[in-house]
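**Student:** need coordinates for the below:
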Amino acid sequence: MFRRNKANIFAKGVFLSAGIVGLLSGFGILSLGVAYFASGFVMRSLCKHYLLRVHHFDDLLQNYRHQKQYSKRHILAMMWPNAWRDGLVTVTFYLTGQATVLLSSNFLSLYETGIYSFSMQVINAIIGISYGMFGAYIPAIQSAYVSRNRDLMRTLYAKSMACGLFLSITGITVFATIGIPIVKWLRHDFTIERPVLLVMAFSIYLIARRRNSACFISTMNRLPYTFSFIFFGILTLLCTYIGLSHFGLGLWGIVLIPLVVQSLYNNWKWNQVVNHYLRTTEYGLMKSGLKILLEMACKKWKKITSILWGRDIFDIIVRVIRRHSQVGYPRMILAEL
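**Tutor:** Modelled structure (predicted):
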């Protein structure tokens, strides 16, 4: 999972770099498409490299290629009930997250579409990196569920959700205060409005938050959210299309309509389901997660300060002297210590 997050960070970095260079070179929205393609290519190449060269998956595949305990039909029958539901949910995530760019290209100007697409990709990159801890904890959460260790599941989930919230707020704040002026300085005609950016960031954060809740539920081999994700995904597209085509809501419409529609049910329902299973609330979850993160930060800070003050080095020197000293002056010094 660490290497997947590493590949994801590299891919997002390629997207941001290629997108900024393309925009500064005057290629417009075409540069964002090329950057998105390059990002996906880098992500796939790095994941394939880690899978084959680091984890030696090709050797593992050769070992189990000729196993006869389970037939392909039997394996497919076990996987199919959840596989098709998960596939539909993946399509729905695309509809609620990426298909709005296609609608914006039909009803907004090229300038507004470029701003919307660029802002959305930057926010997705920030929030995706912020929730990297949760992705790393998924195997541990699954293991805790199998062993019925609900306290460990609550601890891991609370820590990762609080970390995601804190890093998302920090990243969006930094981009809104520093990143937007830098983009404006690099290209004077490319203006990102902070209110639109903040509302868009809030909407994308809620999508990522309930997506993580859905992922948590799926670790228990249940997918109860399939129908609601599909229904509200289609409803979001219809309402966005009507708002843009018949009411001319423009950029604010394409930002606010998905937020309002998804907040009717999905944005709170599945978070509530997970919190109910963990016997906590949203406030209690974030509070406990923040407490754990502060304890981790304090331990790291004590370790860093002890190294800076030389206490650890001093202890090491004392232990070495005690181990190797003979009778005489060193032992007298240690007696004084």
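**Student:** can we go C-alpha only for contacts and neighbour counts from here?
**Tutor:** Fine.
**Student:** so after the helix or strand residue 19 falls within, what's the next helix or strand?
**Tutor:** Per DSSP states H and E, residue 19 falls inside helix 2-24. From helix 2-24 onward toward the C-terminus, using DSSP H and E, the following helix or strand is helix 29-49.
**Student:** tilt between that next one and helix 2-24?
**Tutor:** Helix 29-49 and helix 2-24 meet at an angle of 160 degrees, taking axes from the mean of the first three to the mean of the last three Cα atoms, to 10 degrees as the criterion.
**Student:** and helix 29-49, what does it pack against?
**Tutor:** For helix 29-49, the packing partners by 3 or more Cα pairs under 8 Å, 6 or more residues apart in numbering; DSSP states H and E come out as helix 2-24, helix 110-130.
**Student:** who's in contact with it?
**Tutor:** 3-4, 7-8, 10-16, 18-19, 22-23, 110, 113-114, 117-118 (Cα atoms under 8 Å, 6 or more residues apart in numbering).
**Student:** before we move on, the earlier item: return the set of buried residues in the helix holding residue 19.
**Tutor:** By neighbour count with 16 or more other Cα atoms under 10 Å, helix 2-24 contains the buried residues 4-5, 7-9, 11-16, 18-24.
**Student:** what do you get for stretch 239-252?
**Tutor:** Neighbour count says stretch 239-252 has 239, 240, 241, 243, 244, 249, 250, 251 buried, by 16+ other Cα under 10 Å.
**Student:** now the element after the one helix or strand residue 78 maps to, going C-ward?
**Tutor:** Residue 78 belongs to helix 72-97 when assigned by DSSP H and E. Of the helices and strands lying after helix 72-97 in sequence (DSSP H and E), the nearest is helix 99-107.
**Student:** related to what we said a few turns ago, contacts for the helix holding residue 19?
**Tutor:** Outside helix 2-24, the residues that touch it by Cα under 8 Å, 6+ apart are 28-29, 31-32, 34-36, 38-40, 42-43, 46-47, 50, 118, 122, 125, 129, 132, 135-136, 186-187.
**Student:** structure for this one too, so we can compare:
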Amino acid sequence: MQKFSMTKGNIIWSYIGTVFSMASSFLVLPFIFYFLSSKEIGYWYLILGVNGLTVLLDFGFDPAFARNIAYIWSGISNLKKQGVEKADSEKVDYLLLADMIQTAKVVYLCIALIAVLMISVFGSLYMKNVVFNVLPGNIYVFSWIVFIVSIFFNLYFGYYSALLRGSGKVEHVNRAQVFARILQLVVTIVGFCFSRTILVPVIGLLVYGVAFRIFCNKYFWNDITIQQHKRVLKKKLNIKRTRDILKSIWPNTWRDGLVSISNYLSTQGMSLMAGIFLPLSMTGVYSIGIQFASALGTGAASINGAILPMLQSNFVKRNYEALKKETSLAISAYVWLYWIGAIAVISVIFPLLRLVKPESVPNIEVFSFMLIYFFLYQMHSAFASYIASFNVIPYMRAFIITAVVEIILLWILLSASGNIYTLLLIPILVQGVYNNWYWPAYYCRIIKSSFRNLLILGTQLIIKRFKENLIAFCKR
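**Tutor:** Below you'll find the predicted structure:
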């Protein structure tokens, strides 16, 4: 049976993986600006925009597969559409696990093919009218073809992420992402030394997808437990069992998919509204602030990726004490890291940026609203992911309604005023009416605790572990 535990490696690599993924695009930016023309840079950002939109095509399958794989490792032999039965034994149904792996391969193959078809038709028409008329030449068309190939690999091999995370190998999936990103950076930087064309960073994207698959394949199949049952896990596709699995996971998958779309609207929608209604200079200030605030939220919440498999496993066993301990550590780490990071940004990073371009840096008052919004938003999103660990998605309707109301109110009020404070306050108020407080309270009721108790317990555990590590370090 796969053992789920909050190891130091899982936590550290979760943070490293998140930070490196966010930083990799910035690391290659100076080379993009130096070697490519302004038109080619515009083409590159269009490619990145299309690449970002393809993430939505996952439509909830990634968390659904990861969640159900964790249930199987924890002793479940029957999958349910809603909720999860209590495991009576720790025996793993490897035949069911094999069927889940085969189902994931089929689903992600379909997602990749649909994406390639859509981008090949609609994306190519768009690029022909917008880019290829301005940038004539076979190199630009060929780079577009290479990009489409990279989309296929990046999406198809995405099932490895769910497979590793569901198997408790959070450290390994983050390692694979980091090492693949490093290869992407190396290929891009070295490639520019030989060819100053848009094809170089596009090949870098392709290398990332292939490298990620190679690393993940190695990490999963080299596991001792996996090798012992490799013959069963490599079984051929059984269409009937695949259909049965899809029937079991689909009811929550489409809910997860709608939640991901609502999250996109709740975060990216504000930036779109800023571009429509605010002056260009003010939009730049707003965008910089949002970039830092969202990065703080994403970075501080990285630990959630490490604990979700453990939450799923412990709920199967109905081990509520373990659920309290794991949740308290994650929430406390998020709270303290977020606000320590916020202080660092305000006191160190912003003053440095003002030396370069003072008019583009948001003031503390404006940035404070952004910090409050993303802190509360990431908080209730984290608790929603904890609730989903129990194979229920009760928050779907609330998330969708909130996102739609937020966009409508912003459109109406910004049309009337065009004030940046409208853009800052409306999202805070709309999310604060329900989502910010209800879903943390909902989860706490399930595990019979409170947010205050979780924060106190988690802080005590963090201090205790820090002292233990400090003493161990001093004894070396």
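**Student:** how about the helices and strands packed on helix 29-49 of the first structure in a markdown table, adding distance to residue 61 of the first structure?
**Tutor:** What follows is these, written out as a markdown table (distance: least, Cα to Cα, whole Å):
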| stretch | distance to residue 61 of the first structure |
| --- | --- |
| helix 2-24 | 20 |
| helix 110-130 | 31 |
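**Student:** which one of the ones you listed lies nearest to residue 77 of the first structure?
**Tutor:** The closest of those to residue 77 of the first structure is helix 2-24. By Cα to Cα, the value is 28.6 Å.
**Student:** what's the counterpart of residue 139 of the first structure in the second structure?
**Tutor:** Using TM-score structural alignment, the partner of residue 139 of the first structure in the second structure is residue 309.
**Student:** verify the stated contact: that match with residue 165.
**Tutor:** Yes. Here residue 309 of the second structure reaches residue 165: they are 6.8 Å apart, a contact under Cα atoms under 8 Å.
**Student:** now the one helix or strand residue 215 of the first structure maps to on the second structure. Mean distance?
**Tutor:** For residue 215 of the first structure, the element it lies in under DSSP H and E is helix 194-218. Following superposition, helix 194-218 of the first structure is found to deviate from the second structure by 0.8 Å on average (mean Cα distance after the TM-score superposition for the first structure).
**Student:** which part of the second structure lines up with that helix?
**Tutor:** With TM-score structural alignment as the criterion, helix 194-218 of the first structure aligns to 364-388.
**Student:** contact partners of the matching stretch?
**Tutor:** 289-290, 293-294, 297-298, 301, 304, 308, 311, 331, 338, 342, 346, 393, 395, 421, 424-425, 427-428, 431, 435-437, 439-440, 443.
**Student:** list the buried residues of the helix holding residue 78 of the first structure.
**Tutor:** Neighbour counts over helix 72-97 of the first structure (16+ other Cα under 10 Å) mark 85, 86, 89, 92, 93, 95, 96, 97 as buried.
**Student:** can I get the residues you listed in CSV including distance to residue 314 of the first structure?
**Tutor:** Putting the buried residues of helix 72-97 of the first structure into CSV (distance: Cα to Cα, whole Å) gives the following:
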residue, distance to residue 314 of the first structure
85, 60
86, 56
89, 57
92, 59
93, 55
95, 60
96, 58
97, 55
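**Student:** give me the secondary structure label for residue 236 of the first structure.
**Tutor:** Per DSSP: H, G, I helix; E, B strand; the rest coil, the local secondary structure of residue 236 of the first structure is helix.
**Student:** check contacts around the alignment partner in the second structure of it.
**Tutor:** When the second structure is aligned by TM-score structural alignment, the residue opposite residue 236 of the first structure is residue 406. With contact taken as Cα under 8 Å, 6+ apart, residue 406 of the second structure is in contact with 266, 426, 427, 430.
**Student:** how close does residue 439 of the second structure sit to residue 313 of the second structure?
**Tutor:** 21 Å (Cα to Cα, to the nearest Å).
**Student:** and those two? Which one has more around it.
**Tutor:** Neighbours per residue, other Cα atoms under 10 Å: of residue 439 of the second structure and residue 313, the larger number sits with residue 313, 32 against 22.
**Student:** the helix or strand in which the more buried one is found vs the first structure, average distance?
**Tutor:** Using DSSP H and E, residue 313 of the second structure sits within helix 303-316. Here helix 303-316 of the second structure, set against the first structure after superposition, deviates by a mean of 1.0 Å using mean Cα distance after the TM-score superposition for the first structure.
**Student:** much appreciated, bye for now.
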